[in-house]
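*Asks:* missing the sequence, but the structure's below:
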C-alpha cells in the first residue's frame, strides 16, 4: 500500500489528514484519552510536548543572521492581523454596538466574536505549515506573532485597553524551545543536521494531537453562522496577510498560514466580559462562534496554503 504517496496527493495532506483523523476520534470518542491512558492518552492530548520538540528541531535550522528577517516578517504579520481585526471590529461596532444581533441569519453575531476570531493566529498550525511549505526563518516569525495571544489586544480593539495582564513569562516560554534549537544549531553543525531531520517527521504527529483537541460538534452548535465566520476569517485576514507578506518580499505562503483562529481565542470572550461586564450577555454565543472558527480555519488554512504553495512553487 502506498499510504504516504496517497496522503501527499492531498494539498497539505501530511497535516490535514492526521488533523481530521484526530478531530473525528475526539468527536466520536471524547473519553478515549482517559479510557486508554498511557502512551495512547499522551498522544491524544500531547500537542504541546510534540510542538515543543518541533520548535527545538526547527530552531536548529535557523541561522542567527536571519534575526532581522524574523523581526520584519513576524512584525508585519502581527501588525496586519491585529489591524484587520480592529478595522473590521470598528465597522461592525457601528451596526452591532456592545450587544449582538438578535434575529435573522446573523443572530448571535457580536463584535467580541468577530475580533476574537480574527485577532489571534493558531501558532502551532502556522509553524507546522511553515515547516512544510515556508522558509525555516518564517517559523521563527511566530516568536513575534505570539504577542497577539490572549485577550489583551482584543480588549484594545474593543476599546478597553489596560484591563488585562501581559504575562511575559508565558511569552518567553513560548519562544524558549526555538531559541534553544537556534543556539544548538549555530554552535554545532552536526547538531543542526541531526535535529533538522526530525522536522518533517513531527508534522503528522503534531497535527493528529492538535486535531484530537478539536470537537466537530462545535461547528454544529454554532451552525451556519460559525462556518461563515470561519470562512470570513480565512478570506479577509488571508487576503490582507498575503498582500503584506508579498509586499515585504515573501511569496504569500507565510501570510496565508497565519489566516487562522487560535484555540485559546475561544476563551477570549469570557476574559473580555470579566474585564467589562457589558459584554457578559454575548459570551455564550461568542464562545461557540469562535470555537467553530478554530475548527473551520484549522481545516481550511492548510488546504488554501498548500494550494498557494504549489502555485508559487514552494512545495518541497
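*Replies:* That came through fine. Bear in mind that the values here come from a model prediction, so they are computed numbers and not experimental data.
*Asks:* please make it C-alpha for all contacts and neighbour counts, starting now.
*Replies:* OK.
*Asks:* quick check, residue 39 in a helix?
*Replies:* Yes - looking at residue 39 with DSSP: H, G, I helix; E, B strand; the rest coil, it is inside a helix.
*Asks:* show me where the stretch 1-150 of the chain has helices.
*Replies:* All helices of the stretch 1-150 of the chain, identified by DSSP state H, counting those that start in this stretch, fall at 3-8, 13-28, 32-36, 38-45, 47-59, 67-96, 111-119, 123-133, 136-140, 142-145.
*Asks:* how about residues contacting the helix or strand harbouring residue 228?
*Replies:* Assessed by DSSP states H and E, residue 228 sits inside helix 217-232. With contact meaning Cα atoms under 8 Å, 6 or more residues apart in numbering, helix 217-232 is reached by 27, 105-106, 109, 114, 117, 285, 288-297, 300.
*Asks:* quick check: PyMOL command selecting the buried ones in these.
*Replies:* This is the PyMOL syntax for the buried subset of these, where burial follows 16 or more other Cα atoms under 10 Å:
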select buried, resi 27+109+114+117+285+288+289+290+291+292+293+294+295+296+297+300
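*Asks:* just the ones of the contacts of helix 217-232 in strands?
*Replies:* Taking DSSP state E, every one of those sits outside strands.
*Asks:* ok, residue 310 - how many residues close by?
*Replies:* 16 (other Cα atoms under 10 Å).
*Asks:* before we move on, back to that, roughly how far out does the helix holding residue 228 sit from the chain middle?
*Replies:* For helix 217-232, the separation from the chain centroid amounts to 17 Å (computed by Cα atoms, centre = their mean, to the nearest Å).
*Asks:* I'd assumed residue 249 was in a helix, is it?
*Replies:* No - counting by three-state DSSP, residue 249 is not part of a helix but coil.
*Asks:* against residue 168, how distant is it?
*Replies:* 30 Å (Cα to Cα, to the nearest Å).
*Asks:* in the helix holding residue 228, what counts as buried?
*Replies:* Residues of helix 217-232 classed as buried by neighbour count (16+ other Cα under 10 Å): 217, 218, 219, 222, 225, 226, 227, 228, 229, 230, 231, 232.
*Asks:* below is an additional structure, to be compared with the one above:
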C-alpha cells in the first residue's frame, strides 16, 4: 500500500517546510518531554536545527555557478538590491519603535523587527524560477543565481546592524555566510560535487523544519497566524510595488518584480539562527518563526496569481506588428 505523502505536501504552498514545522510544534505543545524521554538520536533531531541548516546552506551554495553571475547580475542585482533596501527601511522604521524585542500584548503581539526583516529579505527561489519559466525570459529566470545570496541569516544580520539595533561581531557575520561560501567554492571547482550536493538541499528542508517546530508553542499560533496573514499581505503589497518599479527601470516589464515579492520557506529558519548568534533576539525568535511561516504560505498563494495577471496585463499592452 502506497500513500502519496510527497504529492500531498507538494500541493500545499511551502508544504515541505510548513507541515513538518507544524508537526514539531504539535510535539512541543502536547508532549514537550519527548526529546528528553527518548534522548539519543531522537532527542538530537528535536534540537538539531542549526547543524542541519549548516549542511543545507553548503548544499544550496554548491548550486550557484559563478560563471552565470555576469550574465544575470544586472537583472538579479536590481531585484536583490531592492529587497535589501526594503529590509533596511523596515529595520530602520520598526527598530526605532520596537527595538529588538517583540510586541508583548494586543493584536500585534509577537510582531518584531526581526520578523518583518526576515520575511522581506528572502525570496522564494523555486516559486520565482517556476513563474519566470512560464511568464518571463531565460535571463529573468537565471537572475535568481544572484538573488540566492539572500539565503541564510547573513543579510538579516547586516540589515539589523544597519538599522542601529544590536549588531553582531564580525566573526558571527562571517560564520553565518561561510557554509554558503564553502558550497559555492566546492560546486564551482567540481561539477560532480555540485550535482551530488545540490540534490540534497531540498531533502534537508523537512528535517530542519521539524527541529524548528519543536521550539514553538501552538497556543500562540492562532493569534500569530492572523498576524502572519497580515504580514504576508503587507510583504506582497509593499515589496511587490517596489520590485515592479525597479524591474521596469532595469529593462523588464515588471513580471520578474512581482514574481520576487514572496518569502522563502527557509526564511522561517532565520529568526532561530539570529537568536543563536545574539541572545538579545531570543524573545522575538519563536513568534517570528511562526509569523514568517505564515508569511510563506500567504505569499506562495498570492504571488502566482498576481504574477499571471500582471503578465497578461503587460502582454495586452504590447502593440501588435501589422506586418
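*Replies:* That came through fine. All values derive from a computational prediction rather than experimental measurement.
*Asks:* which stretches of the stretch 201-316 of structure 1 form helices?
*Replies:* Using DSSP H, counting those that start in this stretch, the helices found in the stretch 201-316 of structure 1 span residues 217-232, 238-247, 253-257, 268-275, 283-311.
*Asks:* show me what the shortest one is packed up against.
*Replies:* Using 3 or more Cα pairs under 8 Å, 6 or more residues apart in numbering; DSSP states H and E as the contact definition, the elements that helix 253-257 of structure 1 packs against are helix 123-133, helix 238-247, helix 283-311.
*Asks:* now the second one
*Replies:* Helix 238-247 of structure 1 makes packing contacts with helix 67-96, helix 253-257 when contacts are defined by 3+ Cα pairs under 8 Å, 6+ apart.
*Asks:* and it with helix 217-232, angle?
*Replies:* 50 degrees (axes from the mean of the first three to the mean of the last three Cα atoms, to 10 degrees).
*Asks:* starting at the chain centroid, how far to helix 238-247 of structure 1?
*Replies:* 16 Å.
*Asks:* now do the shortest one
*Replies:* When C-alpha coordinates are averaged (Cα atoms, centre = their mean), helix 253-257 of structure 1 and its chain have centres 11 Å apart.
*Asks:* which parts of it are buried?
*Replies:* Buried-residue list, helix 253-257 of structure 1, by 16+ other Cα under 10 Å: 253, 254, 255, 256, 257.
*Asks:* reformat those as CSV; add distance to residue 305 of structure 1.
*Replies:* Formatted as CSV, these follow (distance: Cα to Cα, whole Å):
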residue, distance to residue 305 of structure 1
253, 6
254, 8
255, 9
256, 6
257, 6
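*Asks:* which among these gets closest to residue 178 of structure 1?
*Replies:* Relative to residue 178 of structure 1, the closest of those is residue 254; by Cα to Cα it sits at 17.6 Å.
*Asks:* hmm, that closest one is touching residue 130, no?
*Replies:* Yes - between residue 254 of structure 1 and residue 130 there is a contact under Cα atoms under 8 Å: 6.7 Å.
*Asks:* what touches both of those two?
*Replies:* Contact criterion Cα under 8 Å, 6+ apart; residues shared by residue 254 of structure 1 and residue 130: residue 138.
*Asks:* off-centre distance for stretch 284-291 of structure 1?
*Replies:* 17 Å.
*Asks:* and if you look at stretch 193-212 of structure 1?
*Replies:* Centre-to-centre, stretch 193-212 of structure 1 and its host chain are 16 Å apart (Cα atoms, centre = their mean).
*Asks:* what span of structure 2 lines up against that stretch?
*Replies:* Per the alignment by TM-score structural alignment, stretch 193-212 of structure 1 matches residues 195-214 in structure 2.
*Asks:* repeat for stretch 31-47 of structure 1
*Replies:* Alignment of stretch 31-47 of structure 1 against structure 2: residues 33-49, by TM-score structural alignment.
*Asks:* ok so, going back, and the buried residues of helix 217-232 of structure 1, which is closest to residue 195 of structure 1?
*Replies:* residue 230 (35.3 Å).
*Asks:* map that closest one across to structure 2 for me.
*Replies:* Counting by TM-score structural alignment, residue 230 of structure 1 corresponds to residue 228 in structure 2.
*Asks:* over to residue 146 of structure 1?
*Replies:* Residue mapping for residue 146 of structure 1 onto structure 2 gives residue 154, with TM-score structural alignment as the criterion.
*Asks:* spit out the contact partners of that match.
*Replies:* Contacts of residue 154 of structure 2 (Cα under 8 Å, 6+ apart): 173, 174, 176, 177.
*Asks:* ok so, going back, for the helices and strands packed on helix 238-247 of structure 1, which one sits closest to residue 267 of structure 1?
*Replies:* Here helix 67-96 is closest among these (Cα to Cα), at 16.9 Å.
*Asks:* export the helices of the stretch 1-150 of structure 1 as TSV, with columns for distance to residue 238 of structure 1.
*Replies:* Rendered in TSV, the data for the helices of the stretch 1-150 of structure 1 read as follows (distance: least, Cα to Cα, whole Å):
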stretch	distance to residue 238 of structure 1
helix 3-8	24
helix 13-28	18
helix 32-36	34
helix 38-45	29
helix 47-59	24
helix 67-96	9
helix 111-119	10
helix 123-133	12
helix 136-140	16
helix 142-145	15
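*Asks:* point out the most buried one among those.
*Replies:* Highest mean neighbour count of the helices of the stretch 1-150 of structure 1: helix 111-119, a mean of 30 (counted as mean count of other Cα atoms under 10 Å).
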